[in-house]
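# sequence unknown, structure follows:
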């Protein structure tokens, strides 16, 4: 008969202890629950429990501080950390101190049961050696959306590994932040972090930039040049916009990844490549492979661990947190301290953010610098977004929907009239102003043919004629 496993729960929230105890008991486990870190420590010291599920914040001690002690006295004990402090730093600390898994609150009960089952089925690992270089309380990544929580957990797992990582995402989503986090919190954090943007280097110089060159290797090579691979020795090499790498450089990079060594341009002796590679791109590399622009074998060498960064429009719940974070960064750089009204935060969430987090940060710095009020309202935010979206060459606002454009204009119109006499018949006025350009464009597209224009608009021809008359729009004769 299989012995029933015991799970120890520590959480100062009685409701969470009750829910977890009932769920784990129904799953067939013995459960002991406490609100005290001291009680949990006593149980662990006494050899009780096969698995610990602990909160971070408890009245008498932080669960993360207790974790290394538990791992020292019970190296084989698996520990799952759960926390409402769902930041990147919390996830990394949990991984660095030997946690089997980190779960941000609120979590799905089915997921916790699956984690418990997996933890009890796998052999535990001992606490990683402490080199005294634990990361501080910086926040290199910000957000509490489910998508960001999954990224935190992935990056946290990779801090104890040295795998090649491919980061994908639109421009401005923070791909270099991921690369720096992997470096700053990883095994190579005492080494250099070296970044190179493939799109910014002339094609004929990329191989020299990456691998270095010998004196006389090409015209103008008067001395030996050190490449980025040598500069990053012992650390991390970040290959940004890898999709823009020319084919000949792709071939050389593939050889480095396969053989672990490279030769300089014009050199003969191989040099050991002692770097961790993190690559990034905003391009669809699979489409580039199909088009013959990117090597498939190189893609699979780089894409060992893929991390996709979602665009800001897919995690709008993170926008208020990011906005406050960027305003704080602006204040730390010497700009006045500012905050946003609730209405302003809601306005930010309705924007399309084609420039993603980078666009949001630039907006926050601009608001902090240009507006005197301490609490910035919706009108200021709308005005700045309208100015930023304004086309400079007659091109349309590609990221702005028709509804967003109409709403933006209406808010500016109503703000301009809020202190004057109320505007009468606003609904009728708005409808007529939207219909005018619509009818003009439909007639233009059909070269004045009202039958075709009516079909295009989904209107009866007589209805179209009446609208043209009511709106005092010219009727083109002879093109019916």
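It's in. Keep in mind it's a predicted model, so treat the numbers as computed, not measured.
# going forward, measure contacts and count neighbours with C-alpha atoms only.
Noted.
# which element follows whichever helix in the chain runs longest toward the C-terminus?
The residue-count maximum for a helix in the chain (DSSP state H) belongs to helix 426-445. Later in the chain than helix 426-445, the nearest helix or strand by DSSP states H and E is helix 450-457.
# for the longest helix of the chain, packing partners?
For helix 426-445, the elements it packs on are helix 450-457, judged by 3 or more C-alpha pairs under 8 Å, 6 or more residues apart in numbering; DSSP states H and E.
# what angle do the helix or strand just after the helix it packs on and helix 450-457 make?
For helix 450-457, the succeeding helix or strand toward the C-terminus, using DSSP H and E, is helix 461-470. Angle, helix 461-470 to helix 450-457, by axes from the mean of the first three to the mean of the last three C-alpha atoms, to 10 degrees: 100 degrees.
# Next one for the comparison:
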């Protein structure tokens, strides 16, 4: 990095070790640093001195560095503020954005990135006007404090002030719709509707009608006018999930709508102006699809204005503890017994292969809350209920001692089970892992998997689609 001319920086940080490192790095780049450790000392420095930029921690000796920024704005309205925080949640990132921070860095941070941000702040003015009134902090949709999630939080806060189109990518179960909900709930459009549509779940011949609506008589069965998702989302956010599965003709019409801001109902002649923010998501790699001609390149660039990639759970295992606690609390709110996980049980969960990512973890935690016999779940209870491996069946395959056997005993022991409930519960709980296990044994070969399961290949293909299974991820050498 090039050496900057001497400029004044106020560092408000009560962690001596962190302050020492920051001071050394900035002084090496030619900055002059004044350091204090409290809100009161900060305000004292601002009353008598001018600074080009201020770096502040959130939790200080005598108060909240973010909550008290009003006095900073009065003393130095044009001074950029960079926020540092060990409170690494989406809530803190949003508070930093709402406070008009120039940049937000969760601890631990990349020192080179911090120095670069200070240089950029000194070379320009502060960020743009504040967001609307601060949103309710309760019910934040995303949970996690890992470095991988901090990158996601920072990207989310950067799109709250604008209506740029966002493309969220990541494996199934990582929480792509939660990102879309966060962008909507925390942004300027939260007073408008949030409309979600899974493009993969709509038949190809109906997807245009679903998105753009249709006029009466537009096609067989169109007995009345229908308003599409674009019009339903007017003034708010439209979330297009599984965008990689959209048919080619619908891609063309979607591109036209995004370019013009206008739609036309199927069978209609009048163009209708719509004001929507688009957040799209996919678990597929769209770049090879462009090369194969199955996804439009121009649509890809129209959607991929701001990319946000969600990490798989295996890359953020340190979040499993807080996620488990979050789901256990949710389970109590939904009427399930209050449970706790022992330290050893949490260690076991951190070591599992979470193919279904956060969605799978949530389902496992709910199953534990329902079926555990003790308030504290230990590794033994864990193995009894969900097995030692990825699938509910243990290595021995003995249904009497496996998670399946335990689940069946619990359901059959219910005082007044509804007619057919045990069968439907068992099918719902074990059909997907059973099919995934067969695909894993056959390296994703659906014909061989169907033979292994003793079912028709077309039936297997249908259930794979309905259950949201991705057979391609099982394609590996035997």
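Arrived safely. No experiment lies behind these values; they were computed from the predicted model shown.
# overall similarity of the pair, as a TM-score.
The pair, once superposed, lands on a TM-score of 0.78 when counted by TM-score structural alignment, normalised by the length of structure 2; 397 aligned residues with a C-alpha RMSD of 2.3 Å.
# rewinding a little: and the direction of the longest helix of structure 1 versus that of helix 461-470, what angle?
Using the same axes, to 10 degrees: helix 426-445 of structure 1 against helix 461-470 is 110 degrees.
# so helix 426-445 of structure 1 aligns onto which residues of structure 2?
On structure 2, no counterpart of helix 426-445 of structure 1 exists by TM-score structural alignment.
# and that helix, which residues are buried?
439, 442, 443 (16 or more other C-alpha atoms under 10 Å).
# try stretch 306-321 of structure 2
306-314, 316-317, 319-321.
# Take these and write them to JSON lines, including secondary structure and distance to residue 266 of structure 2.
Listed next are these as JSON lines, based on DSSP: H, G, I helix; E, B strand; the rest coil; distance: C-alpha to C-alpha, whole Å:
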{"residue": "306", "secondary structure": "strand", "distance to residue 266 of structure 2": "30"}
{"residue": "307", "secondary structure": "strand", "distance to residue 266 of structure 2": "31"}
{"residue": "308", "secondary structure": "strand", "distance to residue 266 of structure 2": "32"}
{"residue": "309", "secondary structure": "strand", "distance to residue 266 of structure 2": "34"}
{"residue": "310", "secondary structure": "coil", "distance to residue 266 of structure 2": "35"}
{"residue": "311", "secondary structure": "coil", "distance to residue 266 of structure 2": "38"}
{"residue": "312", "secondary structure": "coil", "distance to residue 266 of structure 2": "39"}
{"residue": "313", "secondary structure": "helix", "distance to residue 266 of structure 2": "41"}
{"residue": "314", "secondary structure": "helix", "distance to residue 266 of structure 2": "44"}
{"residue": "316", "secondary structure": "coil", "distance to residue 266 of structure 2": "44"}
{"residue": "317", "secondary structure": "helix", "distance to residue 266 of structure 2": "47"}
{"residue": "319", "secondary structure": "helix", "distance to residue 266 of structure 2": "46"}
{"residue": "320", "secondary structure": "helix", "distance to residue 266 of structure 2": "46"}
{"residue": "321", "secondary structure": "helix", "distance to residue 266 of structure 2": "49"}
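# What is the nearest of these to residue 284 of structure 2?
Taking C-alpha to C-alpha as the measure, residue 284 of structure 2 sits nearest to residue 309 out of the buried residues of stretch 306-321 of structure 2, at 11.7 Å.
# Contacts for stretch 143-161 of structure 2, please.
Residues from elsewhere that reach stretch 143-161 of structure 2 (C-alpha atoms under 8 Å, 6 or more residues apart in numbering): 88-90, 93-94, 97, 104, 106, 131, 179, 182-183, 186-188, 308-311, 315-316, 318-319, 322-323, 326.
# Provide a list of residues in contact with residue 389 of structure 1.
residue 397.
# Please say which position in structure 2 residue 115 of structure 1 maps to.
Taking TM-score structural alignment, residue 115 of structure 1 has residue 117 as its aligned residue in structure 2.
# give the contact list for that match.
Listed by C-alpha under 8 Å, 6+ apart, the contact set of residue 117 of structure 2 reads residue 103.
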